[in-house]
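# This is a predicted model, with the sequence first.
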Amino acid sequence: MGMRMVEKRLWRKLFWPDTLKGRLWILLVIVTVTPIVLIGFTSYYWMYKAQEEKISSNYQSMVNTRKDSLEKVFANLSSVSQLLVVDGGMGDDVIEYLQNNDPVQKTEQYLAIDKSLTNIIFSSPTVNGLFFYFPDSEAPFQFESAPMQGEFSKENFMGDLFPTLYVANQLSYQGPHPSVFVGHSEEVFSLTRKIEHSLGNEFYIYLETRFAPDIKLSSEDTGASIKQLLVDPADKVLFSQAEEIPAGTLLKAGDSRLQSYKFFSAEGVNGWKELFLIPQSVYTKELNQWQIQFLFTALLSLALTVMTVLFIWRMVYRPLNHMNKEIKLFSYNQKELPQLRTRLLEFNSLFNSFQAMREKVSGLLAEVETKERRKAELEVEKLMSQINPHFLHNTLNTIQFLALEKGQKDIFELVKVFTRVLHYNLKKNNMIVTIREEIDALQDYIELQNIRYDHRFNIPVELDPEIEAVPIPRFVLQPLVENALYHGLQSDQGSISVTVRRTAAGILLTVADEGNGISEERMNELLNADKGEKAGMGIGLGYVRKMLEVYYGGGAGMTIDSKIGEGTVITIRIPATLEREGFS
């Protein structure tokens, strides 16, 4: 399981690195190669199809043209033979010549026929020659347009000497085969036409025309590579330029001898076929050339894209790299560094923001250093301030026990109460106490003042027992009572009352006196002063107001209702919970 996780992480890091540089490279490769592959594949597929269809169409057009040219040759032979038939053609003259027994007239007729045949030959330059064949005559071959080959005889003419391409009515087309006339070494197509006349006899007309097997194309190499085949309607090969498919053999669809060729065929009107066999290497040569050109273009496009990507990468990464160096240098040295400049406004703006941030950080670091030094000084002052309270407590305890030894009970009680008040006011472990603790401390303070002033003050405290455990900040009630003692009473016999109770909105703390009252101007001074007027413990109403703001926010409030000559009522409204839990 552990190895699989390691392998998975390695593969993930390989294809999705943890660095910006690596991820940008991966994304750039994807967005660069993907369009090229998709567009290239689609373009290649359809262009390949179009190119293949074009090449195939060219070869098919060639074989169709070749077939049409042969059809014209056969049509030309047929039209020439039409001049030699009876009932309107030279065949009538030939029949007349055969029936005439007068030697003189027969000679004249022969010369006239021979002259006409010569004119026919000259008027049809594609016709090599012709002759008439009379099977029942002692001289079967007559009216030859040229001397005939010696080995040509009556027997082999009527036999299967020449391969028959196709037969149409009385017309039989043969070839390709060697010429029967002397002086013609090329192969020819021939037509043998049977003519029946009124005497019940028959004779034959033989015509032949040149057969040019070479295919004339614009590309000599391609033309020389094409192998031409002629196949009769029975699929017998009559002519072949392919060694593996000799003449006289049958050629069927799917023949294994055609596997090395791409073949195209065109069928004549009488069922014969013209075939072009193109070697696969020749057929695909043009496709291969196009593929090479396409590949070269694709590689060139890819190279240009990669160069563009590298340029963009250099344009983006170099400023980021410089900025990274600046940040590293700044972590070691916060002194002023030279301003970086690029040719891109976006990076210049980013560098300017970094410069501003660097200046702010430098200022904050200097401020932190100053505060740290001040904090150390305050720690020393705090330690020094802790010396006097301890010394004072120890001294008071000594006085307390000495008074007890000497029987000075009043002094003992005074010191005991004062010690409790002093301990409550000077303890630093927590600024949050319960209402019960605040009331106990307030009563100690009242007892201390009564001892001091010979029990001249009547300060009753009323507390709802249900809210004794509610937390409040220290020194909320004592400054109010102290203010009433020093500023509110009309005489030594005045009265002050303290009430702490729960309401629907929270908790009310009320300190009321029957003193002289406070003017509005004086109330503003007491509320807005940092510590009010220092008296007794030195904590004023301004302190109380700030404590309420710190621990209750806007949830607490303090009001002063006072009338000159009648007294003053100070009311504090607080919620039953604190916004801040504690403060050491």
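Right, received. Where do you want to start? Numbers count the residues shown, from 1 in each chain.
# CA only for contacts and neighbour counts going forward, please
Fine.
# can you map out the helices along the stretch 451-584 of the chain?
When assigned using DSSP state H, counting those that start in this stretch, the helices of the stretch 451-584 of the chain occupy the ranges 478-487, 520-528, 541-552.
# got the angle for the first one vs helix 541-552?
Angle of helix 478-487 versus helix 541-552, following axes from the mean of the first three to the mean of the last three CA atoms, to 10 degrees, is 160 degrees.
# What of the shortest one?
Relative orientation of helix 520-528 versus helix 541-552 (the same axes, to 10 degrees): 50 degrees.
# contacting residues around helix 520-528?
Applying CA atoms under 8 Å, 6 or more residues apart in numbering, the external contacts of helix 520-528 come out as 532, 533, 540, 541, 542, 545, 560.
# which parts of it are buried?
Buried residues in helix 520-528, counted by 16 or more other CA atoms under 10 Å: 526, 527.
# can you map out the strands along the stretch 1-150 of the chain?
Ranges of strands in the stretch 1-150 of the chain, per DSSP state E, counting those that start in this stretch, are 127-133, 141-142.
# so which of those is the most packed in?
strand 127-133 (a mean of 23; mean count of other CA atoms under 10 Å).
# what residues are up against residue 189?
Counted by CA under 8 Å, 6+ apart, residue 189 has contacts 173, 174, 175, 176, 177, 208, 209, 210, 211.
# So which of the residues you listed wins on neighbours?
When neighbours are counted by other CA atoms under 10 Å, residue 208 leads those with 27 neighbours.
# quick one on the thing from earlier: and of the helices of the stretch 451-584 of the chain, who's closest to residue 80?
Counting by CA to CA, residue 80 lies closest to helix 541-552 out of those; the figure is 128.0 Å.
# here comes the other one, which I'd like you to weigh against the first:
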Amino acid sequence: MKFKTLKQRLIFTLTIGMLMSFMLMAFTSYNAIYSMQQNKINTSIVSALERFTDQCDRDYYNLMQITQQMMPQGYVGSDVDGYFFADQQFDKAMLSRRISNNIEMLTYSYPNVQLVMYYNPKDNAPLFSNLPPSEDLLLQHLPSLKQNLEISYQPPHSSGYRFSGGQVISVTRDAVFSNGLKLVLYAETKNDMGENFDDIFGSQHMPYILLQIDKNQQIKYSSNSNVFKVGQTLNLDSQKPSGTIEGYIWNRKDSHHGFTNVLLLPISSYNRELYAWRTNISLIAIFTLLVMVVTAIMLHQLIYKPLYIFEEEMEELGNGNMTMVDYNTGVEEFDHMFDQFNAMKMRIQTLMQDIENKERQRHKLEIEKLSYQINPHFLMNALNSAHWMAVMHQQHDIDSYISKLNYILSYSLGKSDQDTTLRTEIKMLKTYIELQKTRYDFEACINIEEGDYLDICVPRLILQPLAENAICHGLDENGILNIDISADYSDKIIKIIIADNGKGLDKQALEALLCPNGLDEDSFGQGIGLRYVYLMLESFYGRGDLMHIESEPDMGTKVMLVLPFQGR
């Protein structure tokens, strides 16, 4: 697609620039939000789940260690076994006290352990405990997480301690004593990982659900039974540590005790920051569009309004209106452009004035040329009559002189040698010098290098006026006129040098000669010939730097023409 107008290109450039900036910002911010979500939220989920699972594994292991000492072969269980075989009440009382003390000693190194007791399932009553159990405690009603032989793991549930309502995990263990009595060993420990989850995800306003499932993926514990019920079976990919299910993102961690902890977060909460990013990026897009529209309007005012004014000025200039107009657009570059435009108007006016002056000078030169010729048609006819009279009276010198003068006049009028070449100009120059020798006493040294360049076309009458100035205005008696004509084929130029050893010119006179526009004061003097040669060269070659004059008082004058092989 090509845009021909400045407006189209500006709109295209502005749109592309804004879109690229917006896309770069959107891409960068999305990656930042996504990376933060992955690093912050995912790391928080995995880290919290691992800590919870490790804590559960340690707590269950500690409870197993406690119940191991409560077995008949343990140091606490052996006293219980002896209690059942004691006959005296005093012995039973002493053993009962020692059993309670041993239980307290056993739990002393586990500060989170709360209720530890021997429970008679037949009577649904505790026998020995370190703390008073709740009156309505029934162990058979406790939820079961996993059964491993005689050991049963319970998920988080309310504490059996009478004066505590917190969440605990527990282990029950079946034991048979020597008298055949079957008792259940119970030990529980506080588990505050739920509070840790609240601290982690509550600050981010992200509701979570904690599940504990068995190897068949059946839910054994749920922190939110309204969404995931106990007994419900999940369909989690066992090969992946995370995934999505029913609008939730899940992460899993297997326990060393044969069950799995699962932490779930709602996808809507998980992607809350991405949703907020979409809303913000939409607002930014609208704002960017407004900025682009405002910028386009400002650019139109700043650029197109001055351009419209400039276009009107160009039309006025085309119609010939050269009036200077002062504009203040408020933009320095456009004000400078209008200043340059006004300067251009002034230069155009100056050039037009110069052209008018040159036309007047050319017209004046034509008039002077006609005056200088003094009716040459009549003069030529008279010379022809004098020529035949000299022939009839056998006056050969007069005949030769008149014939040469007639040739010069005929050449100057264009009557002969219409196709002027350098060779013809040289012939004209030699004829003129021969005529002048009959009047003036001087020596002429003419050196001409032969070559094809002599047949090159040149302007008419450019050598004779230079020779005339040297003979009539420069040479004294017994003066010498040197004329050298040669060609430089490498530079494709012709060098013509006309020099005299006469009285020369002072600095002021030389500067007047070097200024062609200042040579119109003497109508028939030295200036008219030089001005004619200068104008002819400029007209034929299109250049005004082809004639060079050097002169010093009493040292003579040298005029050099450097002519190209071809005119313009």
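Looks like it came in fine. Everything numeric here is computed off the predicted structure, so don't read it as measured data.
# Just to confirm, what residue in structure 1 is aligned with residue 6 of structure 2?
Using TM-score structural alignment to pair residues, one finds that residue 6 of structure 2 aligns to residue 20 in structure 1.
# Now do its match: how many residues are near it, please.
11.
# now swap in residue 475 of structure 2 and tell me
Applying other CA under 10 Å, we find 24 residues neighbouring residue 475 of structure 2.
# which element is residue 224 of structure 1 on?
Secondary structure assigned from DSSP states H and E places residue 224 of structure 1 in helix 220-225.
# Quick one: the helices in the stretch 301-450 of structure 1, in order.
Under DSSP H, counting those that start in this stretch, the stretch 301-450 of structure 1 gives helices at 345-406, 409-426, 435-452.
# Which strands or helices does the longest one pack on?
With contacts defined as 3 or more CA pairs under 8 Å, 6 or more residues apart in numbering; DSSP states H and E, the packing partners of helix 345-406 of structure 1 are helix 280-332, helix 409-426.
# what do you get if the cut-off is 6 Å, keeping everything else the same?
If contacts are counted by 3 or more CA pairs under 6 Å, 6 or more residues apart in numbering; DSSP states H and E, helix 345-406 of structure 1 sits against helix 409-426.
# Tell me how far the helix it packs on lies from the chain's centre.
Helix 409-426 of structure 1 sits 81 Å away from the centroid of its parent chain (CA atoms, centre = their mean, to the nearest Å).
# Now do it against helix 345-406, angle only.
Going by the same axes, to 10 degrees, helix 409-426 of structure 1 makes 170 degrees with helix 345-406.
# Okay, buried residues for helix 409-426 of structure 1 please.
For helix 409-426 of structure 1, burial by neighbour count (16+ other CA under 10 Å) applies to 411-422, 424.
# Next, the angle from that helix to helix 435-452.
140 degrees.
# which residues in the stretch 51-200 of structure 2 form helices?
Counting by DSSP H, counting those that start in this stretch, the helices of the stretch 51-200 of structure 2 are 75-85, 89-108, 193-202.
# Could you point out which of the strands of the stretch 1-150 of structure 1 sits nearest residue 272 of structure 1?
Comparing these under CA to CA, the one sitting nearest is strand 127-133, at 21.7 Å.
# Would you mind reformatting the strands of the stretch 1-150 of structure 1 (as JSON lines) and adding columns for distance to residue 431 of structure 1 while you're at it?
JSON lines is the format used below for the strands of the stretch 1-150 of structure 1 (distance: least, CA to CA, whole Å):
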{"stretch": "strand 127-133", "distance to residue 431 of structure 1": "134"}
{"stretch": "strand 141-142", "distance to residue 431 of structure 1": "148"}
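# Among those, which comes closest to residue 168 of structure 1?
Minimum separation from residue 168 of structure 1 across the strands of the stretch 1-150 of structure 1 (CA to CA) falls at strand 127-133, 19.3 Å.
# and that closest one with helix 90-99, angle?
Angle of strand 127-133 of structure 1 versus helix 90-99, following the same axes, to 10 degrees, is 40 degrees.
# Which other helices and strands does strand 127-133 of structure 1 contact?
Here strand 127-133 of structure 1 touches strand 141-142, strand 202-210, going by 3+ CA pairs under 6 Å, 6+ apart.
# Residue 74 of structure 1 is nearest to which of these?
Using CA to CA as the measure, strand 202-210 is the one of those that comes nearest residue 74 of structure 1, at 8.9 Å.
# Show residues contacting that closest one.
Applying CA atoms under 6 Å, 6 or more residues apart in numbering, the contact partners of strand 202-210 of structure 1 are 126-134, 188-196.
# which residues sit against stretch 80-87 of structure 2?
residue 92.
# What residues sit buried inside that stretch?
For stretch 80-87 of structure 2, by 16+ other CA under 10 Å, it's 80, 81, 82, 83.
# Of those residues, which is the nearest to residue 240 of structure 2?
Closest to residue 240 of structure 2 out of these is residue 80 (48.0 Å), distances taken as CA to CA.
# I'd like the distance between the closest one and residue 86 of structure 2.
Plainly put, residue 80 of structure 2 is 10 Å away from residue 86 of structure 2 if you go by CA to CA, to the nearest Å.
# Same question for residue 269 of structure 2.
According to CA to CA, residue 269 of structure 2 and residue 86 of structure 2 sit 63 Å apart.
# what's the closest of the strands of the stretch 1-150 of structure 1 to residue 388 of structure 1?
For residue 388 of structure 1, the closest of those is strand 127-133, at 146.2 Å, according to CA to CA.
# Any idea how many residues pack against residue 107 of structure 2?
As a burial measure, residue 107 of structure 2 scores 20 neighbours (other CA under 10 Å).
# distance of it from residue 434 of structure 2?
149 Å.
# swap in residue 208 of structure 2?
From residue 208 of structure 2 over to residue 434 of structure 2 the distance is 126 Å, taken as CA to CA.
# Look at the two and report which has more neighbours.
Neighbours per residue (other CA under 10 Å) separate residue 208 of structure 2 from residue 434, with residue 208 holding more: 21 against 14.
# Report how many residues lie close to residue 398 of structure 1.
By the measure other CA under 10 Å, the count of residues near residue 398 of structure 1 is 13.
# Kindly report the same for residue 67 of structure 1.
With neighbours defined by other CA under 10 Å, the count for residue 67 of structure 1 comes to 21.
# One more: residue 345 of structure 2?
Count around residue 345 of structure 2 with other CA under 10 Å applied: 17.
# what's the answer for residue 351 of structure 1, then?
Neighbourhood size, residue 351 of structure 1 [other CA under 10 Å]: 21.
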